[in-house]
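In: return atomic coordinates for the entry below.
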Amino acid sequence: MLHPEIETMSREGIRELQSKRLQETVRRVYENVPFYQKAFQEIGLEPGDIKSVDDLSKLPFTVKQDLRDNYPFDLFAVPKSELVRVHASSGTTGKPIVVGYTQNDINNWADLMARCFAMAGATKDDTVQIAYGYGLFTGGLGCHYGAERLGATVVPISGGNTKRQLMLMQDFGTTVLACTPSYALYLAEEAVHMGIDLPASQLRIGVFGAEPWSDNMRKELENKMGIDAYNIYGLSEVIGPGVSMECQCKNGMHINEDYFIAEVVDPETLEPLPYGQKGELVFTSLLKEAFPVIRYRTRDISVLIEEKCDCGRTFVRMERVAGRTDDMLIIRGVNVFPSQIESVLLAIGETEPHYQLVVDRKGAMDDLEIWVEVSDKMFSDEIRRLEELERKLRNEIQSVLGISAKIKLVEPRTIPRSEGKAKRIVDKREL
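Out: This next block holds a predicted model:
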């Protein structure tokens, strides 16, 4: 445990620390960010009205559109001269989301990410290969600074160039791999084709995030790579990777509550929900100087767990993200998340864990077709077995989702691979 005095603090101690830092953050944004000053004034709120975390619900929400509307620097709480770095999301449409860091922010982020690597069992003796993208995306540099702060040897290879990744993994004796789970799976596949025995290598830990993935995907990665796979969560708007991280108990991700306050709210009513209920994650930053956020709606769906973990850490945990309210598909009135499909495919185990959801509208009716890759062995098998697998998948997915879907079994390596986030949904509807 890297910071035991913080990570095992009593719940009362955590609340006291959060309350103090929340008051400071609220005062800072009111004084330095016109957007927040206006938002507070519109609801008649003064910074002095916030005395503890119990007053959190009095504060207004921040949404992604607010960040776009204030592009590029109008939400920053410090002058540009105090910035040492900016990052930006790729953005699906229009302008990207821009976030900034002071030197203190960078130092805090490095400490935070070092703590996250330590939660997964990494130490200064490890060699960490970072295959997240570097550049404006926060993943690569966030992990890089954290691994260096831990004292580990860093291989800053970034994403792509898969054959080189595998060569260096062997030659450098990589012990920790950090990347998206879909790219890790691609690396595992390519290793087999190159005759590389990853389970026999020195690789022992995977730190995977930046996209939702299931426990069945974890088992798949652990079996194919011979590692312990851990889930890390973060988002650029809050800090980048490191908002929460699994420990070696693998029973939910510990939210770093000395840096962030987490809430779960009903996505429709925006009312806070109690521990144990599923809803939309909302985060308030507590130490960010350049780009503090107040009650930022992530659109990620999860559950908060209050019970103390067996590892001894007292931080509240979050379940793995079940999907996003804005990535969620509504098919014939039913909410569908790609992670639900993934769990079914991996539980059945006769397909490859590569799939796409193709949505179309035939007349007034939504039509869902799931493209699923089968293995080389299965594809070369008799038609009767393929038909039986298709029937099994169709029945199981209908049982899980509550709606019917067409299953299309496709040849191995048909579905495009990704060196970043996998593209799971092709939506052809004109909504």
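In: only C-alpha atoms from now on, for both contacts and neighbour counts.
Out: OK.
In: my read: K408 touches V372, true?
Out: Yes. Between K408 and V372 there is a contact under C-alpha atoms under 8 Å: 6.2 Å.
In: tell me the contacts of R429?
Out: V359, D360, R361 (C-alpha atoms under 8 Å, 6 or more residues apart in numbering).
In: against which helices or strands is the helix or strand hosting the last one packed?
Out: When you say that, I think you mean R361. Here R361, judged by DSSP states H and E, is contained in strand 351-362. With contacts taken as 3 or more C-alpha pairs under 8 Å, 6 or more residues apart in numbering; DSSP states H and E, strand 351-362 sits against helix 338-348, strand 365-374, strand 425-427.
In: the structure of the following sequence is requested for comparison with the preceding one:
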Amino acid sequence: MDVSVRASLQLYRLKELVWYVYDHVPFYKKKFDEKGVHPRDIRSLEDIRLLPMTTKTDLRDNYPYGLFAVPMEKIVRIHASSGTTGKPTVVGYTASDIALWSEVMARSLVSAGATKHSIIQNAYGYGLFTGGLGVHYGAERIGATVIPISGGNTARQLLVLEDFGPDIITCTPSYSLYLAEEAHKKGLNLHKLNLKYGLFGAEPWSEAMRDEIERMLPIKAINIYGLSEIIGPGVACECLEQKGLHIYDDHFYPEILNPATGEPVAPGEQGELVITTLTKEGIPLIRYRTRDLTRFLVGECACGRTYPRIDRIMGRTDDMLIIRGVNVFPSQIEEVLVQVEEASPHYVLIVDRENNLDVLTVMVEVNDRVFSDEIKGLETIEQKIRHEIQNVLGISVMVKLVEPRTIERSEGKAKRIIDNRKL
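Out: Now for the predicted structure:
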């Protein structure tokens, strides 16, 4: 679509959206009124700057359904992702939203080399996590064959890769490398597989990691971006040129702003990605702060698509970690530790990448009385903390108990995270 034609479509959809949320979401009516803005004030795309921003805290404060714009009888699907308090961030989809999601995932898969003749091994997790079902519906939308194998069970993944002949695999980039290593151990010749493309996301990864994936599997590795609050995977995706992610701005209007001032950055300058969902019904979001840092790439893409392109995510403005596709906040860990009487509130999260998979170690101080106990007693405490954290996060972690007063103190903001991954 010509850029000017799409701009007219965006403005039409933006005007419709602001009236929609003003009439159907009390939270937004209150925010608009407090800011002194009314839907009729939106006359151009630039007027989007008049609108209030939305944050993850707003979703948390309105848990679970306070931001829904439709009654529950119109919601056909619920998904959720980790929140900062242990309670998930809840999103709801109408039938129209599912169709939208299928469409943008179909675009993403086609960008990554898929056709109706493709066989897609979908190794993203199915369930409350949006990854698996997002890919599934996109694959069906283009008429491809989808193998809904979900995550884990590496032995079965390798069997399917070898015997079922998929030409595309979808999973986290770290898991693709793990699969390659396990295949090598088993003597499986990956060069004889039918695989041609991989669609990887749900965690940060680098160009160096792309090079390693393409060397080991060997395939063309494509980067996909999304987040549950907006739709799930399919907000943006690379094409086969691998020179930035095309963001589908006819549905997800992007801004890149200075995170401190909220003002637009210069073209090509890094800032925080802020997205407005132009066409969602269930839980439309106005100027949602993703906390993800990126930049617009200037110039046209050789593939011919006219969507704007963003660079791969370069970092975040908050202290959230993404571990094996799961959002992890230090505050979630802290909430667990304060419930454990043997532990102190002093802790450090250490993230490493071992065998191409993320490993999270929680280093925790214990009190003087506990540390003088027998080793067996300390192991019991470690197991207890590990179990409680897994219940909250849904992923396994390592726990290491350390002596009192051995974790460095800070007069300012405590340094809670040591990320040793080379992303």
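In: report the TM-score for the pair.
Out: Here the superposed chains carry a TM-score of 0.77, computed using TM-score structural alignment, normalised by the length of the second structure; 349 aligned residues with a C-alpha RMSD of 2.7 Å.
In: ok, back up a step: K408 and V372 of the first structure: who's more crowded?
Out: V372 (24 against 15; other C-alpha atoms under 10 Å).
In: show me the contacts for that one.
Out: Counting by C-alpha under 8 Å, 6+ apart, V372 of the first structure has contacts T351, E352, P353, H354, Y355, Q356, I407, K408, L409, V410.
In: mark which of those residues are buried, thanks.
Out: T351, E352, P353, H354, Y355, Q356, I407, L409, V410 (16 or more other C-alpha atoms under 10 Å).
In: in contact with the third one, which residues are there?
Out: Spelled out, that is P353 of the first structure. Taking C-alpha under 8 Å, 6+ apart, we find P353 of the first structure in contact with M217, E342, L345, L346, V372, E373.
In: what of the first one?
Out: Contacts of T351 of the first structure were listed using C-alpha under 8 Å, 6+ apart, and they are L345, V372, E373, V374, S375, M378.
In: what's the end-to-end length of stretch 320-334 of the second structure?
Out: 13 Å (C-alpha to C-alpha, to the nearest Å).
In: how distant is it from the center of its chain?
Out: 12 Å (C-alpha atoms, centre = their mean, to the nearest Å).
In: contacts for it?
Out: Contacts for stretch 320-334 of the second structure (C-alpha under 8 Å, 6+ apart): 81-86, 172, 174, 202-204, 319, 345, 349, 357-360, 389, 392-393, 395, 416.
In: from those residues, which ones fall inside helices?
Out: Counting by DSSP state H, those place S174, I389, V392, L393 in helices.
In: ok, so of those, who is nearest E181 of the second structure?
Out: Using C-alpha to C-alpha, S174 is the member of these that lies nearest E181 of the second structure, at 10.8 Å.
In: alignment lookup: the closest one to the first structure.
Out: Correspondence of S174 of the second structure to the first structure, assessed by TM-score structural alignment: S182.
In: quick check: closest non-adjacent residue to its match.
Out: A422 (6.1 Å; C-alpha to C-alpha, 6 or more residues apart in numbering).
In: repeat for E388 of the second structure
Out: V336 (6.7 Å).
In: before we move on, what about L401 of the second structure?
Out: Spatial nearest neighbour of L401 of the second structure, excluding adjacent residues (C-alpha to C-alpha, 6+ apart): V364 at 5.0 Å.
In: so the one you found sits right up against S344, yeah?
Out: Yes. The criterion here is C-alpha under 8 Å, and V364 of the second structure meets it with S344 at 7.1 Å.
In: for the contacts of V372 of the first structure, which one is nearest V33 of the first structure?
Out: Once C-alpha to C-alpha is applied, the member of these that ends up nearest V33 of the first structure is Q356, at 42.0 Å.
In: rewinding a little: for the helices and strands packed on strand 351-362 of the first structure, which one sits closest to K124 of the first structure?
Out: Nearest of those (C-alpha to C-alpha): helix 338-348, 34.0 Å.
In: for the top helix by length along the first structure, packing partners?
Out: As assigned by DSSP H, the longest helix anywhere in the first structure is helix 11-32. Under the contact criterion of 3+ C-alpha pairs under 8 Å, 6+ apart, helix 11-32 of the first structure touches helix 34-42.
In: next helix or strand past the helix it packs on?
Out: Helix 34-42 of the first structure is succeeded, C-terminally, by helix 64-69 (DSSP H and E).
In: where in the second structure does that following helix fall?
Out: Against the second structure, helix 64-69 of the first structure falls on residues 56-61 (TM-score structural alignment).
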